[in-house]
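Chemist: okay, predicted coordinates and the sequence, questions at the end:
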Amino acid sequence: MAVPKRKTTPSKRDMRRANHDKVTPVQLVSCENCGEARLPHRACGACGHYNGRKAKATKATAAS
């Protein structure tokens, strides 16, 4: 059974733990139809387009 030869210092312990808690920035892409920022692989919230076609109804289109 493996046993540590020396006590791990708080600095080494914290550096090891820090890699798991990193927050990655949100990646945004622009909508091909209206140019609004949106999440990748999601329909645009402003116009409802995804992958070059209308994917969902928006409030603006539902009212008219």
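Modeler: Received it, and whenever you're ready, just let me know what you need. Numbers count the residues shown, from 1 in each chain.
Chemist: contacts and neighbour counts: CA atoms only from here.
Modeler: Fine.
Chemist: what about the strands in the protein?
Modeler: 29-30, 37-38, 49-50, 53-54 (DSSP state E).
Chemist: summarise which helices and strands the third one is packed against.
Modeler: Read it as strand 49-50. Using 3 or more CA pairs under 8 Å, 6 or more residues apart in numbering; DSSP states H and E, no helix or strand is in contact with strand 49-50.
Chemist: structure two is appended below for comparative analysis:
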Amino acid sequence: MTSLFDLFVGVRGSKGLLAEEWVVMAVPKRSTSKAKSRSRRASSWRLMAPAASLCPTCSSPKRPHYVCPSCGYYKGRQALEVEA
């Protein structure tokens, strides 16, 4: 059974235990500040404006893959009856 000590100690040599040395692991020089870690996490919180396209029938702005709220057309056919 390997212990925690065995995981960090490197043993070299082909004829048994010749030399033991510590394996140096990478560690950060400074701890990450609260502001840095919070700003990294907050980058996924930002809100995006919904995409807009022009209706081919009436040229008013509408959301893609939605029925046009102005004329009621979707994919070249009348989907809703809009009162003027």
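Modeler: Structure received. The structure presented is a predicted model; accordingly, all values stated were derived computationally and were not measured.
Chemist: just to revisit the earlier point, now mean neighbour count and distance to Asp14 of the first structure too, for the strands of the first structure, in TSV please.
Modeler: Formatted as TSV, the strands of the first structure follow (neighbours: other CA atoms under 10 Å; distance: least, CA to CA, whole Å):
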stretch	mean neighbour count	distance to Asp14 of the first structure
strand 29-30	13	34
strand 37-38	16	35
strand 49-50	19	43
strand 53-54	12	48
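Chemist: what's the closest of these to Lys7 of the first structure?
Modeler: In terms of CA to CA, the element of these nearest to Lys7 of the first structure is strand 29-30, at 46.8 Å.
Chemist: which stretch of the second structure lines up against that closest one?
Modeler: Strand 29-30 of the first structure corresponds to residues 53-54 in the second structure, going by TM-score structural alignment.
Chemist: give me the secondary structure label for Glu20 of the second structure.
Modeler: strand (DSSP: H, G, I helix; E, B strand; the rest coil).
Chemist: max-length helix in the first structure?
Modeler: Longest helix in the first structure by number of residues, with DSSP state H as the criterion: helix 10-18.
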